[in-house]
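K.L.:
Would you be able to build a 3D model of this:
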Amino acid sequence: MDWTLEVVVVPVSDLDRAITFYREQAGFHLDHRTSNARMDFAQLTPTGSGCSILVGDAASSQGMAPGSLRGLQLVVSDAQSARQELLDRGVDAGEITVFDERDGGTFFSFPDPDGNTWTVQEMKVRADNPLIPPDARISYARDPS
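P.N.:
Now for the predicted structure:
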């Protein structure tokens, strides 16, 4: 039996601000936003990822304070290009650090508006061998507004 990690709760203080940050600055896709009398939350997914994040009321119900999540990790095939893309979108991306010259040893980080932190790891092998092949990915042509 496969056990897949598909959603991580990210605690935020302002849902609209979080959606704007993750869509417009971090480049995630908005899968859906659900609002009713009991809850208001959104699910967003990075391009090429099999795991999404959940922001909104669901995070506070988990007993997590906004900004308390540390070291969520994203993987890219080119750290320099990924960092520049984030900088161009106004994200406060840290400097690139090479801990090991082998593939997988290059990192940088960035915070979201609440202070939750993300680590970005470069794995050049992902350029030719993505974790989820492009033809197996969900289409985001109808990204909800």
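
K.L.:
Please make it C-alpha for all contacts and neighbour counts, starting now.
P.N.:
Will do.

K.L.:
where along this protein do the helices fall?
P.N.:
15-20, 57-61, 79-88, 125-128 (DSSP state H).

K.L.:
Show me what counts as buried in stretch 120-132.
P.N.:
Within stretch 120-132, the residues scored as buried using 16 or more other C-alpha atoms under 10 Å are 120-124.

K.L.:
hang on, the earlier thing: do you know which of the helices of the chain lies nearest H32?
P.N.:
Among the helices of the chain, helix 15-20 comes nearest to H32, with 10.5 Å by C-alpha to C-alpha.

K.L.:
One more sequence to fold, the one below, so I can look at both together:
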Amino acid sequence: MEWTLEVVAIPVTDVDRAKNFYVDRCGFTADLDMSPFEGARLVQITPPGSRCSIVLESGMPESPGQPRMTPGSLQGLQICVTDIEAARKELVDRGVVVGPVRHVGPSGWADGKGAEPWNSFAFFQDPDGNGWIVQEAPAPLADR
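P.N.:
Okay, the predicted model is just below:
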């Protein structure tokens, strides 16, 4: 049996503002914008090339045994790209405030790309403060 991560809920205060940020600024694709019942709304958005989407919602009941997250409380969502500088430039050109490319070492975080092919990162936040990490990761062997 395969277990695939398909959708991650992002806690936001304003679905329209968040949708605009992720679609217009980040370049994600809006796959679904619907109301399953009066007073509720679901917006599903997918990063380019990803099999996993994010969902923005309002008016939905809490899931059993899972309290609702506070907008801005989700940190560390990670998107992988094959060219960190190009990805960072695209986000900046679209109006996203993105930190510099950094790498991690024994003394903590330092500016610039890391020597290893997986050790280059850039960080940004959505309008509610949910934190994202963009990581440079080598293309899968099948794609090289």
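
K.L.:
about what we covered before: what about the helices of structure 1, which gets the closest to N36 of structure 1?
P.N.:
Across those, closest to N36 of structure 1 is helix 57-61 (C-alpha to C-alpha), at 10.9 Å.

K.L.:
just how off-centre is that closest one within its chain?
P.N.:
Relative to its chain's centre, helix 57-61 of structure 1 lies at 18 Å (C-alpha atoms, centre = their mean, to the nearest Å).

K.L.:
Make CSV from the helices of structure 1 and add distance to L72 of structure 1 to it.
P.N.:
Converted to CSV, those look like this (distance: least, C-alpha to C-alpha, whole Å):
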stretch, distance to L72 of structure 1
helix 15-20, 16
helix 57-61, 15
helix 79-88, 16
helix 125-128, 18
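
K.L.:
These: which one's closest to F110 of structure 1?
P.N.:
helix 79-88 (8.9 Å).

K.L.:
Show me which residues of the closest one are buried.
P.N.:
By neighbour count on 16+ other C-alpha under 10 Å, the buried set for helix 79-88 of structure 1 is 79, 82-83, 85-87.

K.L.:
Repeat that for stretch 47-55 of structure 1.
P.N.:
Quick answer for stretch 47-55 of structure 1 (16+ other C-alpha under 10 Å): 47-49, 52-55.

K.L.:
Pull the most distant pair out of those.
P.N.:
G48 and V55 (19.3 Å).

K.L.:
quick revisit: which one of the buried residues of helix 79-88 of structure 1 is nearest to A65 of structure 1?
P.N.:
L86 (25.1 Å).

K.L.:
Do a quick rundown of the strands in structure 1.
P.N.:
Here structure 1 has its strands, by DSSP state E, at 7-9, 29-35, 40-45, 52-56, 72-76, 97-98, 106-111, 117-122.

K.L.:
what about the last one, how far off from structure 2?
P.N.:
With both structures laid over each other, strand 117-122 of structure 1 and its partner residues in structure 2 are 0.4 Å apart on average (mean C-alpha distance after the TM-score superposition for structure 1).
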